[in-house]
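1. quick one, structure for this:
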Amino acid sequence: MDSPYSHELQVAIRTVQSAAKISQAVLSSDDKGTVEKDDLSPVTIADFAIQALLTVTIHSVFPGDNFVGEESAADLRDNPLLLNRVWELLLRLQDDEVKSLCKLPRSPEEMCEMIDKCGFGEPGGPESGRVWVFDPIDGTKTFVRREAYAINVALLEGGKQVLSVVGCPTLPANTDGPIHNSTFDSTGLGSIVFAVKGHGTYVRPLVETSSEPVPRKLEPHAASASVADLRAVSCYHMLDSGVDDAHEAIMAKLGITTKGCDFLAWVLRWVTLGLGLANVTVWVYRKRERTGKIWDHAGAMLLFEEVGGKITDIDGKEIDLTAGRKLTENHGFVAAPRSIHDIVLKAVHDVLHEQGKANLLA
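-> Below is the predicted model:
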């Protein structure tokens, strides 16, 4: 791809490839070093190691940029055994091939510093400059079950998405779908889906083969569509934060009769929309105070927008990536083809009023 971000794209892709090796080493292990965070979500040794690798490598190339990531090193500092396991996981990458592609921390102390560089980072407002956003393992709950997960790397400029690189070790680069949590690429190659603002969305194998793969540019399938063309991706009966009966009623009102694609991880839902295996998703949180987290959405949303999709919250507001680590200026998500987004948004409002849940709207 010829774009102003060619160098950033090259660095991000090669780093995600090395990060995928870390994740796959842990994926096959029965003991993933899982601990529970304050919000009751799990984190594994792969999450910590990948965030360190992403930050050290990209910081070494772009030292003036800022960083935001999901994890902090607090659990590592409090647990020497866990710290040592993460450090040993990174040391496995110290072969000549990886050293030529990525930079590793020089010590466990630097590893923790780099993790915290993201873990305490804030995206900032329109004057914030360049900010990289990482989700080292999106879908940790399914990752622990040896199911689908993603490695999310995004670059923001002034709070706007300009680059997205998502590694999907379990998903094939060529599929007609539908795909879901238990989908597993039998070829073992996996996929990388990436986009640059104004230059489209592409897919290629994650693992290098004998010849350099030529990325395939995805058609702008969501630039124009009718309601009859709608195909959904969502997450039913796996998270207690969403209003499942409203989601199902909205799909029924839009005439969507099949479950379609189903993913726990938000990044993989955006990937599915970018690939054209679905073109609509809706998420209504049970409470107005519940919000998304920037690393689950930043960059990955660009994959859908670059094929003609439009994304707002359930109030119709643009997603504000400058609000902070949590998307406190937005409630939920409505993503649909640009040409019929207003119809989908109206269906959301109609169902919430019909179900007596209008309090969830602004």
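2. when you work out contacts or count neighbours from here on, use the C-alpha atoms and nothing else.
-> Will do.
3. quick one: the helices in the stretch 151-300 of the chain, in order.
-> Per DSSP state H, counting those that start in this stretch, the stretch 151-300 of the chain carries helices over the ranges 244-253, 266-275, 300-305.
4. residue 155 touches residue 129, doesn't it?
-> No. Applying Cα atoms under 8 Å, one finds residue 155 not in contact with residue 129, separated by 10.2 Å.
5. what about the closest residue to residue 215 other than its chain neighbours, how many residues close to it?
-> Using Cα to Cα, 6 or more residues apart in numbering and skipping residues adjacent in sequence, the residue nearest residue 215 is residue 204, 4.7 Å away. Residue 204 is flanked by 22 other residues according to other Cα atoms under 10 Å.
6. another sequence for comparison is provided below:
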Amino acid sequence: MLKRTPEIDFACDAVREAARLARRVQAEMVTDALTKGDKSPVTVGDFASQAVVARRLETALPGALLVGEESAADLREESGAATLEQVLKFVRESLPDATPAQVCEWIDCGASDWEADAWPDAYWTLDPIDGTKGFLRGDQYAVALGLIQGGEVQIGVLGCPELAVTTEGLRPERGGAGALLVAARGQGTWVQPIDGAGDDWRRLSVSDESDPTRTRMLRSVEKGHTNLGAIDHLGLAMGIAAEPVGMDSQAKYAVLAAGGGEMIVRLLSEDRPDYQEKIWDQAAGSIVVEEAGGRVTDLEGRPLDFGYGRTLAGNRGVVATNAHLHEDALAGLREIHA
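-> Below you'll find the predicted structure:
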């Protein structure tokens, strides 16, 4: 059974609260009348989620550090006043006495940055809403929180409001109960409904598929996040015959951990060859997969190193598998890059 600690309790409670908040933002702000390209709902959700998580961290674990995706700089400008008012409205549903100044301060707790030689050994990293397009479409998105110590993820929690917990694992379900996953180093990966409580956790395991041709590849719906042409070539190199599974956000890692697929690959996009993965895009998802029995490395097979700052500067791309197919994936990557 999952051994509860103050850190695990904080992370689960904070992500649960942030996921519920994101749902409310989506329900109230994402409408049919939303102009194409208008990302204001996810902007409000990002800011409100980060503010609430930062405040809960400050209260639960005083002195703990947070590295988040958002900064309140724009909200402090006159042009950001209307957005700040919307953010404040949602934050006050969790923290009724919050002021505009406090909201900005909480958000900026996650904007911390340090020189490479002064980067802290231990810190939390947050993606307040991972999967912008999925959030706006009503498809998959996630709240992702991870604790990093010594360059390695120790705790990861994913809140996936559009995934349902079933007896077979996890499956997409719009407007359902959602799924909350927690992984702790050496303790496995566990899941319960977002609105669950107590000890009704169920342990997850990756699939035992070892035939490369049967690999179900979990692929981003958002094309700008990876090199889809190269992924097609990888599929050919591995002889994959199974249909891919399209899914946004770190919800893919949740489904992989639950046995609903065998591989995720983040290749470098052709128009961004020097791109470095952000730590908050990989921290929680990577440990969720690893503790379910999977394997996560960069494209050369090296472990992900979270000790370089806000990006995975020591790694190129990401490949996550059920472990049984990892060497096949790396061999295929070497072939297409030969």
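7. TM-score for these two?
-> Laid over one another, the chains give 0.88 as their TM-score (TM-score structural alignment, normalised by the length of structure 2), with 332 aligned residues with a Cα RMSD of 2.9 Å.
8. related to what we said a few turns ago, so can I have JSON lines of the helices of the stretch 151-300 of structure 1 showing mean neighbour count and distance to residue 11 of structure 1?
-> Formatted as JSON lines, the helices of the stretch 151-300 of structure 1 follow (neighbours: other Cα atoms under 10 Å; distance: least, Cα to Cα, whole Å):
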{"stretch": "helix 244-253", "mean neighbour count": "18", "distance to residue 11 of structure 1": "38"}
{"stretch": "helix 266-275", "mean neighbour count": "28", "distance to residue 11 of structure 1": "20"}
{"stretch": "helix 300-305", "mean neighbour count": "29", "distance to residue 11 of structure 1": "17"}
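9. those: which one's closest to residue 31 of structure 1?
-> helix 266-275 (24.2 Å; Cα to Cα).
10. counting contacts, what elements does that closest one pack onto?
-> Contact here means 3 or more Cα pairs under 8 Å, 6 or more residues apart in numbering; DSSP states H and E; on that basis helix 266-275 of structure 1 packs against strand 150-157, strand 160-168, strand 233-234, helix 300-305.
11. now the longest one and strand 150-157, what's the angle there?
-> Using axes from the mean of the first three to the mean of the last three Cα atoms, to 10 degrees, the direction of strand 160-168 of structure 1 lies 160 degrees away from that of strand 150-157.
12. about what we covered before: between residue 155 and residue 129 of structure 1, which is the more surrounded one?
-> Each of residue 155 of structure 1 and residue 129 has its neighbours counted (other Cα under 10 Å); residue 155 has more, 27 against 16.
13. show me what that one aligns to in structure 2.
-> Aligning on TM-score structural alignment places residue 155 of structure 1 opposite residue 147 in structure 2.
14. from what I can see residue 335 of structure 1 touches residue 341, true?
-> Yes. Using Cα under 8 Å, residue 335 of structure 1 is in contact with residue 341, at 7.1 Å.
15. shared neighbours, the two?
-> residue 310 (Cα atoms under 8 Å, 6 or more residues apart in numbering).
16. neighbour count winner among those two?
-> Taking other Cα under 10 Å, residue 335 of structure 1 and residue 341 do not tie; residue 335 has more neighbours (25 against 21).
17. structure 2: which residue goes with the more buried one?
-> When structure 2 is aligned by TM-score structural alignment, residue 335 of structure 1 is paired with residue 320.
18. if we can go back for a sec, packed most tightly, which of the helices and strands packed on helix 266-275 of structure 1 would that be?
-> Highest mean neighbour count of those: helix 300-305, a mean of 29 (counted as mean count of other Cα atoms under 10 Å).
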